[in-house]
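S.K.: sharing a model that was predicted from the sequence below.
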Amino acid sequence: MNLPNTITLIRIVLIIPILWCLYQPIEIYQWWAFSLFLIAALTDWLDGYLARKLDQITDLGKFLDPLTDKILVIAPLLVLIERQIIPAWGVFLILVREITIAGWRVNPQQKTVSGANLWGKFKTVTQIGAIALLLLPKYPWALSTGIIIFWLSVILTIISGLIYLIPPSSKT
């Protein structure tokens, strides 16, 4: 297990205290959830950077990193549905795309596991931005901005999914 993959696994483990904090009634715990979420999200960049810098890119990392992104995004989105901040059907669209592309990436007919493309990365950044804003306690501007960014992330989720599924046309 190399350093980038270890960081990725730590990001998965951070979901537990994030969720625990989100269910606590005292505002300080909401701030803890927000902070831990940002740490987990920012270390997504760190593990990728280290994998490239240390030449430690592995198929395990190509599989674990997007899976970790999905767990990190879906867990708080489910809490936001429960709090009636975002609609379930928007999250459903995200879930369908994520499950479909996860299966597509590990297609046994492929020789290697494919990593995320630029659209997928942009989609993830907008999802994380929306969630971070929606986790902030007691800031109306954050709520309205977070909702707008959430819907932008849903649109990017659909676009990035279609890019994976629709093969590029070949020019002859």
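M.R.: That came through, no problem.

S.K.: going by C-alpha atoms from here, please, whenever you check contacts or count neighbours.
M.R.: OK.

S.K.: ok, for residue 126, nearest residue in space, not its chain neighbours?
M.R.: With C-alpha to C-alpha, 6 or more residues apart in numbering as the criterion, residue 126 has its nearest non-adjacent residue at 5.3 Å, and that residue is residue 153.

S.K.: give me the neighbour count for that neighbour.
M.R.: By the measure other C-alpha atoms under 10 Å, the count of residues near residue 153 is 23.

S.K.: what's the helix or strand for it?
M.R.: helix 140-165 (DSSP states H and E).

S.K.: one more structure, for comparison:
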Amino acid sequence: MNLANKITLARIFLVPVVMIFLLVRFDLGSVHLGQVTLKVSELVATLIFILAAVTDGLDGYIARKNKIVTNLGKFLDPLADKLLITAALISLVEMQRLEAWVAIVIISREFAVTGLRLIAVAEGYVIAASPLGKLKTIIQIVAIVSLMLNNVPFSIFSFPFANIATVLAVAITIISGLDYFYKNRKIVALTKSEQ
């Protein structure tokens, strides 16, 4: 197993660690910032989540630079991304920092695009990540981090950054999903005509 795949696997193993620090009631103390109290365990979970998110670009960069792109890596990388985002969203719903419908919209889009990619592979096509898809991932990560931190430091100034980032994440998630389907409508039409 090459270095890029090991990094991807590490990202997968960090997913339950993030959830544990977010959802298990560790008494590691808390930090008071203005009217917001943030648990140290939530800070730790956020740092681990950021570390895991950063490895998303790192593993792909290493694989391409060293020409060690493998089928295992192509399978594990998107799986790791989806596990990380999905676990964080579900944890935030459990923590009552995110509305369930937001998580459902984002997760549903991931299932839909994954299904589209499976159809494309069956037809002999490969759907590469689009610029909108990459932007979607970045905005989702920013929104998740701001929600994990309970809008700190923006809460000190009563600025609803987390809410704005969440709205943007939902919007770009829907737009990028529609973009994938529109740009690959011929693949969907082709499979329908053959059924």
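M.R.: Received it, and whenever you're ready, just let me know what you need. Keep in mind the model is a prediction, meaning the values are calculated, not measured.

S.K.: next, the buried residues of the helix holding residue 153 of the first structure.
M.R.: For helix 140-165 of the first structure, burial by neighbour count (16 or more other C-alpha atoms under 10 Å) applies to 142-143, 146-147, 149-151, 153-158, 160-161, 164.

S.K.: other SSEs contacting that helix?
M.R.: Contacts defined by 3 or more C-alpha pairs under 8 Å, 6 or more residues apart in numbering; DSSP states H and E place helix 140-165 of the first structure against helix 88-105, helix 118-135.

S.K.: Provide the aligned range in the second structure for the first one.
M.R.: In the comparison with the second structure, helix 88-105 of the first structure aligns to the range 100-117 (TM-score structural alignment).

S.K.: next, the mean deviation of that stretch compared to the first structure.
M.R.: By mean C-alpha distance after the TM-score superposition for the first structure, the fitted stretch 100-117 of the second structure averages 1.0 Å away from its aligned residues in the first structure.

S.K.: shouldn't the residue nearest to residue 126 of the first structure be in contact with residue 129?
M.R.: No: using C-alpha atoms under 8 Å, residue 153 of the first structure is not in contact with residue 129, being 9.1 Å away.

S.K.: what does stretch 48-64 of the second structure correspond to over in the first structure?
M.R.: If you align by TM-score structural alignment, stretch 48-64 of the second structure falls on residues 36-52 of the first structure.

S.K.: measure the residue nearest in space to the middle of the second structure to residue 19 of the second structure for me?
M.R.: Centroid check for the second structure by C-alpha atoms, centre = their mean gives residue 85 as the closest residue, at 3.1 Å. Relative to residue 19 of the second structure, residue 85 of the second structure is positioned 11 Å away (C-alpha to C-alpha, to the nearest Å).
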